[in-house]
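In: Below are the sequence and a predicted model; questions follow.
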Amino acid sequence: MWFLGIGVALFGWQWYKLGPVYNWTWEQLGWVSIPFVLAVLWWSWADWSGYTKRKAMEREDAQREARIEKHREQLRGPRR
């Protein structure tokens, strides 16, 4: 996601002639495409390796554990 944000920022700066890319020509914008390519490569690897699914399962497990703990606390009732 960071790669995509960097690419969008660089492209926006070039489009509006702002920031460090002010003097770059459109031919030099090949450098701006590098973060987009890296983002595609990252997402491809993440899907291929199972990283995305593993992280989603970890989030689901954490939510389930939090829900179970919340219900345990409710079943214990107020402490005296």
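Out: Looks like it arrived, so ask away. If you're wondering where the values come from, they're calculated on a predicted model, not measured in any experiment.
In: rest of the way, CA atoms for contacts and neighbours
Out: Fine.
In: and Ala39, how many neighbours does it have?
Out: Counted by other Cα atoms under 10 Å, the residues lying close to Ala39 total 19.
In: Surely it touches Gly5?
Out: No: taking contacts as Cα atoms under 8 Å, Ala39 lies outside contact range of Gly5: 9.4 Å.
In: putting a second one here so we can go through both:
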Amino acid sequence: MAFIVIGVLMLLLHFAGLGPTAAWDPLSVTGFAKFSVPFLLALAWWAWADGTGLTKRREMDREVEKQKERRKRHIEAMGLGPDQRSSSFRRR
């Protein structure tokens, strides 16, 4: 995502006429190459992340965290949480 943001910022700076990107000609081969580098790096990163399973592992970790939070909320809603359980034993 950072590479995409950098590429978009480069394009915005170019069209605004600010910074070193203002002098680059996007229609020339070298100018096009300079503007396309961040987008190509983003493409390479996404291909690597998907190919190694990094994206799927992150998704699975998020699902596990959601399940833990859901389970915790349900236990507390039933009054079986650690606070409720310890206080009920003290009353007896």
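Out: That came in fine, so what should we check first? Remember, predicted model here, so these are calculated numbers, not experimental data.
In: Could you tell me where stretch 38-56 of structure 1 falls in structure 2?
Out: Aligning stretch 38-56 of structure 1 against structure 2 (TM-score structural alignment) gives residues 41-59.
In: What residues sit buried inside the matching stretch?
Out: The neighbour-count check on stretch 41-59 of structure 2 (16 or more other Cα atoms under 10 Å) flags Ala42 as buried.
In: Need the contact partners of that stretch.
Out: Contacts with stretch 41-59 of structure 2, where a contact means Cα atoms under 8 Å, 6 or more residues apart in numbering, come from 1-4.
In: List only those of the residues you listed flagged as buried.
Out: 3-4.
In: Filter the contacts of stretch 41-59 of structure 2 down to just the ones in helices.
Out: Per DSSP state H, helices hold the following members of the contacts of stretch 41-59 of structure 2: 2-4.
In: Please consider this matter closed, and thank you.
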